[in-house]
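Undergrad: next input, structure requested:
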Amino acid sequence: MKHLYFMPGMAAGPSIFEHIQLPENDFTCHYLEWIIPENKERLTSYVSRLLQQVTHTNPVLIGVSFGGIIVQEMAKQINVDQLILISTVKSNQEFPRRMRFSRLIGLHKVFPTRLVESFEVLSSYSRGVAPKKIERYKKYLSVNSSVYLEWALDTIVNWDQKEPLPGVIHIHGDADPVFPIKYIKNCIIIPKGTHVMIVNRYRWFNEHLPELIVHKGIKN
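TA: This is a model prediction of the structure:
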């Protein structure tokens, strides 16, 4: 029995994984939830506190978007059986130009938090998605704290990982507007996959995640 820990994207709750159904005889799924950061908390400290939710040794960690960055940081503090990254980056070298530029001049620090609160976060994740579907996706947001959102934005932009961790499996959509595929290397590409494909392409994950976990990849 493998224990899988799922980390959702920025401001999202575990409900983004509601359609993920894996064989119960082989996998037990656990869902991690965001906590509010302490004042000027460093990423390593935040991850240490978040790891209190992980109660099994050598788990499989699965992270979406910002959650993908978080599980990579977790793997620096505990032994893991496997890391699976979805709609995220493996290093700051895969950031789009706008994020690199923001890091250089600190643009994200003057960006009004209200513009990324609540629905705005999801909206930026969902460019190209029909308005009716965006309305449906609102339910997946669970965190609207300005403290959390400001910390999350600053943490993402200033993430200092320059090289990918070894052995990770990265799944990425070629229509992702947040982390464009042209900046991403060495990944499993999902045609027409957007940044929210964990929600709207869940059938692909239900079919392929078991194989990825057991065989560390997809067999040809």
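Undergrad: C-alpha only now, for contacts and for neighbours.
TA: Fine.
Undergrad: how far off centre is the longest helix along the chain?
TA: With DSSP state H setting the assignment, residue counts place helix 202-215 as the longest helix in the chain. Between the mean C-alpha point of helix 202-215 and the mean C-alpha point of its chain there is a distance of 17 Å (Cα atoms, centre = their mean, to the nearest Å).
Undergrad: second input sequence below; structure requested for side-by-side comparison:
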Amino acid sequence: MTDENTLPLIFFPGLAADANIFVPQAIAFPQLIVPPWPSPETNESLDSYAQRVAEDLRDYGPCIVGGASFGGIVSLHVAKYLDARAVLLIGSIASPDELPTYGRIARPLKRLVRLLPIRMMQWLATPLASNAVRRIAPFSWGLVRQFRGSDPDVFRWSLARILDWHDTPVLDCPVFHVHGDRDRTLPIRYTQPDTVVRGGGHVISLTHADEVNAFIRDAINQINHS
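TA: Here you go, the predicted structure:
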């Protein structure tokens, strides 16, 4: 039987964001690991990238893999190449069929992603990352904070991979999913989560940390007793 305090949790943040998105989870779960995003190779596929990421993580042995938003998509592919006991999706989706309508419509625009002025967009978004915005619009604040901390090259690659994601990984482990019912980025109506966070937006790991941490503990308990 695995132990809650020793089984590694390997989480991936959304759209090239960093470990700050999981600060509340890092406090609650000392075994949490948030790997940095490696620089993607030119036109590297999602599965190839995930396999390369997994190569640096195999030494952890049996683990729980998960992620927020795009990080959840990555975790599904990484789990194929690790001894994953489960995948935890936090405000993410389990298959391309769960992409919202705007994501499917935007697929033909993938070639334009490389032209996005990410640095300028991050600079323009600076006012939205203030504490004042956090108090009155925590959902927007969380998204902006994630975006401003992203690497432009990884962000462009990640966005392109979302637009051309077509294959759902086949896994031998269970997938647990928690989602906010006010998520406007990946609306809950397109998904089938196991746990719904009432009033939660897209960055529930920050805005609704207690609920997300409870979801993680429940998943660990189910794995330990399976």
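Undergrad: superposed, what's their TM-score?
TA: Laid over one another, the chains give 0.81 as their TM-score (TM-score structural alignment, normalised by the length of structure 1), with 207 aligned residues with a Cα RMSD of 2.9 Å.
Undergrad: mean distance, the longest helix of structure 1 to its aligned residues in structure 2?
TA: Superposed on structure 2, helix 202-215 of structure 1 shows a mean distance to its aligned partners of 1.9 Å (mean Cα distance after the TM-score superposition for structure 1).
Undergrad: what residues sit buried inside that helix?
TA: Buried residues in helix 202-215 of structure 1, defined by neighbour count with 16 or more other Cα atoms under 10 Å: 202, 205-206, 209-210, 212-213.
Undergrad: show me where structure 2 has helices.
TA: Along structure 2, the segments classed as helices by DSSP H run 23-28, 46-55, 70-78, 101-105, 118-124, 131-136, 138-148, 152-163, 204-207, 209-224.
Undergrad: residue 224 of structure 2: how many residues sit nearby?
TA: Under the neighbour criterion other Cα atoms under 10 Å, residue 224 of structure 2 is assigned a count of 14.
Undergrad: kindly report the same for residue 142 of structure 2.
TA: Burial measure for residue 142 of structure 2: 22 neighbouring residues, criterion other Cα under 10 Å.
Undergrad: was I right about it contacting residue 200?
TA: No: contact between residue 142 of structure 2 and residue 200 fails when scored by Cα atoms under 8 Å: they sit 11.4 Å apart.
Undergrad: identify the contacts common to these two.
TA: Taking Cα atoms under 8 Å, 6 or more residues apart in numbering as the contact rule, residue 142 of structure 2 and residue 200 both touch residue 207.
Undergrad: residue 47 of structure 1 -> structure 2?
TA: Using TM-score structural alignment, the equivalent of residue 47 of structure 1 in structure 2 is residue 50.
Undergrad: which non-adjacent residue is nearest its match?
TA: For residue 50 of structure 2, ignoring the flanking residues on the chain, the nearest one in space by Cα to Cα, 6 or more residues apart in numbering is residue 78 at 4.8 Å.
Undergrad: which residue lines up with that neighbour in structure 1?
TA: Alignment note: residue 78 of structure 2 maps to residue 74 in structure 1; criterion TM-score structural alignment.
Undergrad: its match and residue 105 of structure 1, how far apart?
TA: From residue 74 of structure 1 across to residue 105 of structure 1, the span is 28 Å (Cα to Cα, to the nearest Å).
Undergrad: quick one, which of those two is more surrounded?
TA: Neighbour totals were compared for residue 74 of structure 1 and residue 105, and residue 74 leads with 21 against 9 (other Cα under 10 Å).
Undergrad: isn't that one up against residue 51?
TA: Yes: between residue 74 of structure 1 and residue 51 a contact is recorded at 7.1 Å, counting by Cα under 8 Å.
Undergrad: what about residue 40 of structure 1, how many neighbours?
TA: Neighbours of residue 40 of structure 1 under the rule other Cα under 10 Å: 8.
Undergrad: residue 8 of structure 1 versus that one, what's the distance?
TA: Residue 40 of structure 1 sits at a distance of 22 Å from residue 8 of structure 1 (criterion: Cα to Cα).
Undergrad: same thing with residue 36 of structure 1?
TA: Residue 36 of structure 1 sits 15 Å away from residue 8 of structure 1, going by Cα to Cα.
Undergrad: of the two, which one has the most company?
TA: Of the pair residue 36 of structure 1 and residue 8, residue 8 is the one with more neighbours under other Cα under 10 Å, namely 27 against 16.
Undergrad: give me the number of residues near the aligned partner of residue 173 of structure 1 in structure 2?
TA: Structural alignment places residue 173 of structure 1 opposite residue 180 in structure 2 (criterion: TM-score structural alignment). Residues within reach of residue 180 of structure 2, counting by other Cα under 10 Å, total 25.
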